[in-house]
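Visitor: no FASTA, just this:
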């Protein structure tokens, strides 16, 4: 019996993510387990960001979609010296990164076994291994051409080599040890390929089970034992734990970035803007207005917005929204990095308290960050994020209350495709006018060769990045907005975004008018303007409010 602390990972609990955010989180997490060409990710680029694929120098070492995605996300989110990331509203980025770690761990175990196979059946019989690899590389290069006849030529070359090898084995120019070794040079790589095929198929099944489990809602949490130290002196696990903690802190930061026509990064572009601006006039000509600040108006609006889910009738209504104070920092449209100035990791990347009030009351004109009050709805299991931002400014005697609408649509459909068993359709033997589907192996011959050739180099990934290329993530990077669609193509999502604006605007105006009345302001013109905006906001047509026709 020992008294030492148990550092084992413990039981795995079902993956749940944050409330109402599981669909988007699991869709993005499933990409870490996928197969298929990495170029498919380019089809999922959004209007906010564009990812790229660095072309391989040798196609034999090219990563597939899951390998490239999992490595790129892990390095970007947890790598040393990384830049700050954009919040991923509607998702849990830590869960996605943990699945990338879990997928990489599964592949690492496979690659360790394939490396052993490569040493025994490849390195010891290196001439034959290089010959077979050269033929497969030539076939991949030829088959990669658009001309189908060139692909057929590559297959013909492989068949021709097999015939030549058979003839070579029947009659050799050498005898004794060298004769046996030359036969081994030809045969051993084939035996190694067969063993490697069994390893690859078992791993492919495990990866596909995780992929399908996530999208069907039955996936369990990612198994990441490397985040749990095996002994008190192990620093790698502690560093990884700190990196995940930092990622969560950035996710909950209240500092966002406005990138010109790209809108607020992570929230999407503005689709609507409604402004109430009138002069402050005393309700009693014999008295002055009681002094108040922008923060007083914002605080009253904040209290009213927290009761949005209440309704006078027992039907329908809003779910509970998230009401937060935001600090919006301006950056250039083409900026490649962001920096949350004035915050630190120890403070959780938050601006709050006196500093938040100072920004709200003082920084309303000229350079500097701006304060916004945001009400955010995460709907459709995280697929739709609706955010309305409210700001109050006072210039000379004019009080302006502005409400802007932002909407981020669903994750690209690519991430929702479930795994399907490989098959091909052929004609029946006798009833040739009918067809049937024949199942194919999960991993074909070309894929086995690619995985086995890559395995020894996975211990030093920069070599693979140099030879096989890699996925280049867009900057500034955020997991959600990098692959998000617009909501306007989905009828019900568009309706939800448009319907949200009217009640929020009216609550904002009602709260603001209450503060003005309390401080002796004549609210007649504010009230008239509010009624006009209430009619204007009901137009069911989103605009591009960030594009100024000037």
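Guide: Received the coordinates, thanks. Predicted, not measured: the structure shown is a model, and the values here were computed from it.

Visitor: CA atoms for contacts and neighbours, from now on please.
Guide: Noted.

Visitor: distance from the chain centre to stretch 445-453, please.
Guide: For stretch 445-453, the separation from the chain centroid amounts to 28 Å (computed by CA atoms, centre = their mean, to the nearest Å).

Visitor: one more structure, for comparison:
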């Protein structure tokens, strides 16, 4: 029995039987994670994803017969991008578990690999022994696909005509072959043997399609089973592939826990993984000693941030038992600017960084000193993940002191639900028709999961799956946008969903008031005259009640 492991963060349980990976990540992130993971099992056209989000592109195939479907292309693209040895850094996926998505891609690839192994054996028998006949049939189906794309509504008629012609040619070879002796018998069998192979291939494809669709439907509906990845755990030092997989999955989990995020500018990207900035509120007044004091007591930005941090922890508590905020994630972030057109991210390195995470003393140093000019900036973030990971609301707070002016800035970021292309369930493989005699009554007819053209496509691709670069050249592939992260790449806008928009707008008021209250308390304790701060806070508190989403990162200049 193969070794099995359950992954959770960077910890591995080597004692569990069978490479079973749990479906759920952290609490509240299951729907988005499972919707993204379901793409690995889908059999819809690959163009559906490219046409839907406008970011992902599809490399055109040299021969459409070898073109992958959405699940095949998605799984391969994500595996290479997330686990490849020469890959660039990956953006964190807030509201989803990227490791779970990758594990389902690996599981789907393993299922297809088992199917392709059987199909390769079939192609070895019928493809090598009856190669001329197989090539003729493949050319016929390639011609059907080409005519289908070129002629639109007439594709069915033209494709049927092509099959009729080839069928007539096959009958002629069987009845009156042009040669005699052994070759006459070979010509008779040459066109028929691939059809027999097609029947066996269809059974293999149907069984695998049912398995893949069951997993697809289970993930979209919120259930299903975990991803099974045989060989994910090395059992001896010589299993270098399994060890590399284990290390890459651990690296992915470590990147997900990083406290460094990247600002890519513009109205669409904003902070990668958190979404664009839709609102910003500034409390900026002069630091003046309270009446009766000669000067204020010295304090630093970090003192204000610590007080705000403590006050934000109380957001989930309220005087009334009426629900309210879920427990937020409150964390100190280092924000790195990368430019609007950057195609990759580079995480900070050095003695002050450990495992992609900037150490606490360096965060404090950035907060107190890097407030003007070049360099990274410090922000305190409070993040709410709702709608099972479909909505991520983040408020970023920064405190700066320039000359005698203290500024407390709160900005709102929001990441919307996963694109609708990931949400659809498998279409029913049945149809309702009228009965022949009692035409006023209906009956349900089961349809095959895999059509004739699809069986031919899978059989033609199967031998080439052992040579992925060749298959990518012949069939094309999915090109993922950069900088890449599985969550923000395929996130939609939340403002078209009434309740999601309400949640984002309503969260701004209590967060802003908690930040201002904590900041003013620190100022009071250090002898600052807070009259102007309190007045400005009241104005902002009133204005934020009517907050509307905007494009705070777009400047009219």
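Guide: Great, that's in hand. Because the structure is predicted, anything quoted here is derived from the model rather than measured.

Visitor: now what about the TM-score between them?
Guide: Once superposed, chain against chain, the TM-score is 0.95 (TM-score structural alignment, normalised by the length of structure 1); 542 aligned residues with a CA RMSD of 1.9 Å.

Visitor: what residue of structure 2 matches up with residue 188 of structure 1?
Guide: When structure 2 is aligned by TM-score structural alignment, the residue opposite residue 188 of structure 1 is residue 193.

Visitor: would you mind measuring from its match to residue 452 of structure 2?
Guide: Separation of residue 193 of structure 2 from residue 452 of structure 2 (CA to CA, to the nearest Å): 16 Å.

Visitor: which one's more surrounded, these two?
Guide: The neighbour count for residue 193 of structure 2 versus residue 452, taken as other CA atoms under 10 Å, is higher for residue 193 (18 against 13).

Visitor: number of residues surrounding the residue nearest to that one when sequence neighbours are not counted?
Guide: Nearest residue to residue 193 of structure 2 in three dimensions, chain neighbours excluded: residue 126, at 6.7 Å (CA to CA, 6 or more residues apart in numbering). For residue 126 of structure 2, the count of nearby residues is 20 (other CA under 10 Å).

Visitor: then the one 4 residues further on?
Guide: Other residues near residue 130 of structure 2 number 20, with proximity taken as other CA under 10 Å.

Visitor: what's the match for it in structure 1?
Guide: The pairwise alignment with structure 1 assigns residue 130 of structure 2 to residue 125, based on TM-score structural alignment.

Visitor: state the distance from its match to residue 449 of structure 1.
Guide: Distance from residue 125 of structure 1 to residue 449 of structure 1, by CA to CA: 16 Å.

Visitor: before we move on, what about residue 349 of structure 1?
Guide: The gap separating residue 349 of structure 1 from residue 449 of structure 1 is 47 Å, by CA to CA.

Visitor: quick one: map residue 159 of structure 1 onto structure 2.
Guide: For residue 159 of structure 1, the aligned position in structure 2 is residue 164, judged by TM-score structural alignment.

Visitor: distance check, its match against residue 155 of structure 2.
Guide: 14 Å.

Visitor: which one's more surrounded, those two?
Guide: A direct count of neighbours by other CA under 10 Å for residue 164 of structure 2 and residue 155 places residue 155 higher, at 17 against 12.

Visitor: and the match of residue 159 of structure 1, what element?
Guide: Assigned by DSSP states H and E, residue 164 of structure 2 falls within helix 155-175.

Visitor: centre of the chain to that helix, how far?
Guide: That offset, for helix 155-175 of structure 2, works out to 44 Å (CA atoms, centre = their mean).

Visitor: what's it packed up against?
Guide: Using 3 or more CA pairs under 8 Å, 6 or more residues apart in numbering; DSSP states H and E as the contact test, the elements touching helix 155-175 of structure 2 are helix 131-151, helix 182-190.

Visitor: give the other helices and strands that the helix or strand that the shortest one is followed by contacts.
Guide: Right, helix 182-190 of structure 2. Downstream of helix 182-190 of structure 2, the first helix or strand assigned by DSSP H and E is helix 193-220. For helix 193-220 of structure 2, the elements it packs on are helix 30-38, helix 98-122, helix 131-151, helix 452-461, judged by 3+ CA pairs under 8 Å, 6+ apart.
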